[in-house]
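Enquirer: Sharing a model prediction with you, sequence too.
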Amino acid sequence: MTQGVHLSTYAYIDRWMLYVTRNGVKKLKLNMTKDGVVPKRLPCTLNCLWHLDLDVNFNKLGQTSYTLELIKSFPNLRELEIWDKTTDDIVEGVMKYLDTPACLDKTLNKLEDVSIHSFNYSKVVLSFVKLLFAHGSSLSRMSIYPDKASSSKEELNVATELMRFPRVSPKAELIYHQMKSWIKGRMMLLYSQRILLKKEISWRNMLTLVVPLLNMLLQQ
């Protein structure tokens, strides 16, 4: 596994990807948070690679778009780890980009396991997760690791939004690792029931949200 690679120039990344191709590298870690030019696309497709580990600042359109280009360029990618380096949520340009069909125009047939580390509750990262749910036909697990503890209400709102995202894979499950205690889980469950009833959501629709929440708690 190669670590500490910074995407700073086109020439450098071209030479480095050629090395990856010739040597059959299967695991790759890239840091895209350093200053420098982020190339718009890879010079080749890498069939050998199945594990990708990225540091990404989703505030930066270049880093966000290149992350998706990387994912599309690895047809046998099975495991994806993202370290969220986003610092704020003022990213209208990135949000508009993630809403365009062209940003991810193919099905991710091999992607099975995704982990988002240091998640800071930003909307742009939620949109990125939604995109992977919508295109990961073989996705089995989406693990979210928050950067810091938050209020039960905020966690519930985020977890509820995550659970509502459409999933193309029938076996895709969401694991939210901040939920650690049964007491906290019980409070969140009662709060969700109160909110859902207040919004006059049917019992059947409520169960589609509450049952996955219970499943996440059981896995902690």
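Expert: Ah, there it is. Residues are numbered from 1 along each chain as shown.
Enquirer: can we go C-alpha only for contacts and neighbour counts from here?
Expert: Noted.
Enquirer: distance of Val129 from Gly185?
Expert: Val129 is 23 Å from Gly185, where distance means C-alpha to C-alpha, to the nearest Å.
Enquirer: Quick check, central residue of the protein?
Expert: The residue at the geometric middle of the chain, judged as the C-alpha nearest the mean C-alpha position with C-alpha atoms, centre = their mean, is Val129 (4.0 Å).
Enquirer: Tell me which helix or strand that one sits in.
Expert: Val129 is part of helix 123-135, with elements assigned from DSSP states H and E.
Enquirer: How about Val38?
Expert: Secondary-structure element containing Val38, defined by DSSP H and E: none, the residue being outside all helices and strands.
Enquirer: before we move on, what about the one 3 residues further on?
Expert: Secondary structure from DSSP H and E places Arg41 outside every helix and strand.
Enquirer: Assign a three-state SS to the closest residue to it other than its chain neighbours, would you?
Expert: The shortest distance from Arg41 to any non-neighbouring residue, by C-alpha to C-alpha, 6 or more residues apart in numbering, is to Glu69 (5.8 Å). Secondary structure state of Glu69, per DSSP: H, G, I helix; E, B strand; the rest coil, is helix.
Enquirer: Off-centre distance for stretch 209-220?
Expert: Mean C-alpha position of stretch 209-220 versus that of the full chain (C-alpha atoms, centre = their mean, to the nearest Å) differs by 19 Å.
Enquirer: Report the buried residues of it.
Expert: Counting neighbours by 16 or more other C-alpha atoms under 10 Å, one finds that the buried residues in stretch 209-220 are 209-210, 212-213, 216-217.
Enquirer: Now for the residue nearest to Arg41, how many residues are close by?
Expert: Glu69 has 17 neighbours, counted by other C-alpha atoms under 10 Å.
Enquirer: take a look at this one as well, against the first:
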Amino acid sequence: MSLVFFSLLDFLNCIIDNHKRRFVTPAEEDRISQLPDNLTNLILERLPIQDAVRTSILSTNWRYKWTTIGSLVLDKNFSEKFARNGAFGLNGFIRTVNQLFNYLKGPILKVYLYIPNMFLDSFQEVDQWIFSVSKGHLFVAENISNLLPNKANSLKILKIVNINFGDMDQLQGALCMLRNSPNLEQLHMMNSQMSQHLRFDVTPALRYLEASNCLGQTLIQLKTIEITRVDGSRPVLLFIKLLLAHSHTLEKLSIQPNVTDVHQRLNIAKHVMQFPRASSKAELLYLNP
């Protein structure tokens, strides 16, 4: 199966790359056009989104095939490329992402979205994107502040990258998503590498995390938690403590520190192991940096 799949994928890429140099022969067009829709979607979902869109030039039959994909990956390379054109300008980041969501017809089951570091007047667009995928299972974002809470009801997998646990806006955004995700089963978080190099007052975040009603809800479906780039700072440790105290069905907690000093790594492990766990069967995995 894998050999056949990659053969078809390579064949599709070959047609796209050579389209401008020659016409596709009827035999080639028939071979790729007669594939079942589910296999076509699998191929398109594994292509970079730019290449998937380019398949619309193959023929009339292929013009709208890419619009039915259920998985959309807008990674760092994609986002930063269009961010160079600004947010709302021609081929700008916001405008391009909006166009992609508007073209997609079927249910969106998975979205990977990297939001570049750029100035935005508000996060209204991000709210709208979350609304677009509110019936899906995965949302990924770098900046999670000001996300509308009622958009997370159907989330089963949540991945948040580059979160600064000492930043009140980002911290409140993350906890807001958790409070309003009753069906969440997997949580993946990546600590921001920049947070340890920036000097800012983390006192409000610490007070917020230490409050008895900080989360205010039991995570009744959460089974897997993965947190990477753990630097041992107090906000990060308190956040882990909070999750352990509210995850009654937790089966596995994976932690990957980003410190190489042996004593620092042991100190992080010591703190985490001493935190009370709501789930008696929760397994702790401490990964190498």
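Expert: Good, I have the coordinates. Computed from a prediction, not measured in an experiment: that's the story for all the values here.
Enquirer: Superposing both, give me the TM-score.
Expert: Comparison of the two superposed chains (TM-score structural alignment, normalised by the length of the first structure) gives a TM-score of 0.71, and 171 aligned residues with a C-alpha RMSD of 2.1 Å.
Enquirer: follow-up on the earlier one: which part of the second structure matches the helix holding Val129 of the first structure?
Expert: With TM-score structural alignment applied, helix 123-135 of the first structure matches the range 234-246 in the second structure.
Enquirer: what's the average distance of the one helix or strand Leu209 of the second structure maps to to the first structure?
Expert: Under the criterion of DSSP H and E, Leu209 of the second structure resides in helix 203-210. Compared with the first structure after the fit, helix 203-210 of the second structure shows a mean deviation of 0.8 Å (mean C-alpha distance after the TM-score superposition for the first structure).
Enquirer: Give the aligned range of that helix in the first structure.
Expert: Alignment note (TM-score structural alignment): helix 203-210 of the second structure is matched to residues 92-99 of the first structure.
Enquirer: neighbouring contacts of that stretch?
Expert: In this structure, residues lying in contact with stretch 92-99 of the first structure by C-alpha atoms under 8 Å, 6 or more residues apart in numbering are 58-61, 64, 103, 124, 127-128, 131.
Enquirer: Touching, Ile32 of the second structure and Leu12? I think so.
Expert: Yes. At 7.5 Å, Ile32 of the second structure counts as touching Leu12 under the criterion of C-alpha atoms under 8 Å.
Enquirer: which one of these two has more residues nearby?
Expert: More neighbours sit around Leu12 than around the other of Ile32 of the second structure and Leu12, counting by other C-alpha under 10 Å; the figures are 21 against 16.
Enquirer: how near is that one to Val4 of the second structure?
Expert: The spacing between Leu12 of the second structure and Val4 of the second structure, counted by C-alpha to C-alpha, is 12 Å.
Enquirer: Ok, Val133 of the second structure next?
Expert: Following C-alpha to C-alpha, the distance that separates Val133 of the second structure from Val4 of the second structure is 32 Å.
Enquirer: So which of the two has more stuff around it?
Expert: Neighbours were counted for Val133 of the second structure and for Val4 using other C-alpha under 10 Å; Val133 has more, 21 against 8.
Enquirer: So what does that one match up with in the first structure?
Expert: Across the alignment, which pairs residues by TM-score structural alignment, Val133 of the second structure is matched by Val20 of the first structure.
Enquirer: Val140 of the second structure in helix, strand or coil?
Expert: Val140 of the second structure carries the three-state label strand when classified by three-state DSSP.
Enquirer: my guess is it meets Val161, correct?
Expert: Yes. With contact defined as C-alpha under 8 Å, Val140 of the second structure reaches Val161; the gap is 7.3 Å.
Enquirer: Looking at these two, which has the bigger crowd around it?
Expert: Set Val140 of the second structure next to Val161 and count neighbours by other C-alpha under 10 Å: Val140 wins out with 23 against 20.
Enquirer: which residues touch that one?
Expert: Val140 of the second structure is in contact with 111-114, 158-161, counting by C-alpha under 8 Å, 6+ apart.
Enquirer: Redo the residues you listed as JSON lines? Include secondary structure and distance to Val53 of the second structure.
Expert: Listed next are the contacts of Val140 of the second structure as JSON lines, based on DSSP: H, G, I helix; E, B strand; the rest coil; distance: C-alpha to C-alpha, whole Å:
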{"residue": "Val111", "secondary structure": "strand", "distance to Val53 of the second structure": "16"}
{"residue": "Tyr112", "secondary structure": "strand", "distance to Val53 of the second structure": "17"}
{"residue": "Leu113", "secondary structure": "strand", "distance to Val53 of the second structure": "17"}
{"residue": "Tyr114", "secondary structure": "coil", "distance to Val53 of the second structure": "19"}
{"residue": "Leu158", "secondary structure": "strand", "distance to Val53 of the second structure": "26"}
{"residue": "Lys159", "secondary structure": "strand", "distance to Val53 of the second structure": "26"}
{"residue": "Ile160", "secondary structure": "strand", "distance to Val53 of the second structure": "27"}
{"residue": "Val161", "secondary structure": "strand", "distance to Val53 of the second structure": "27"}
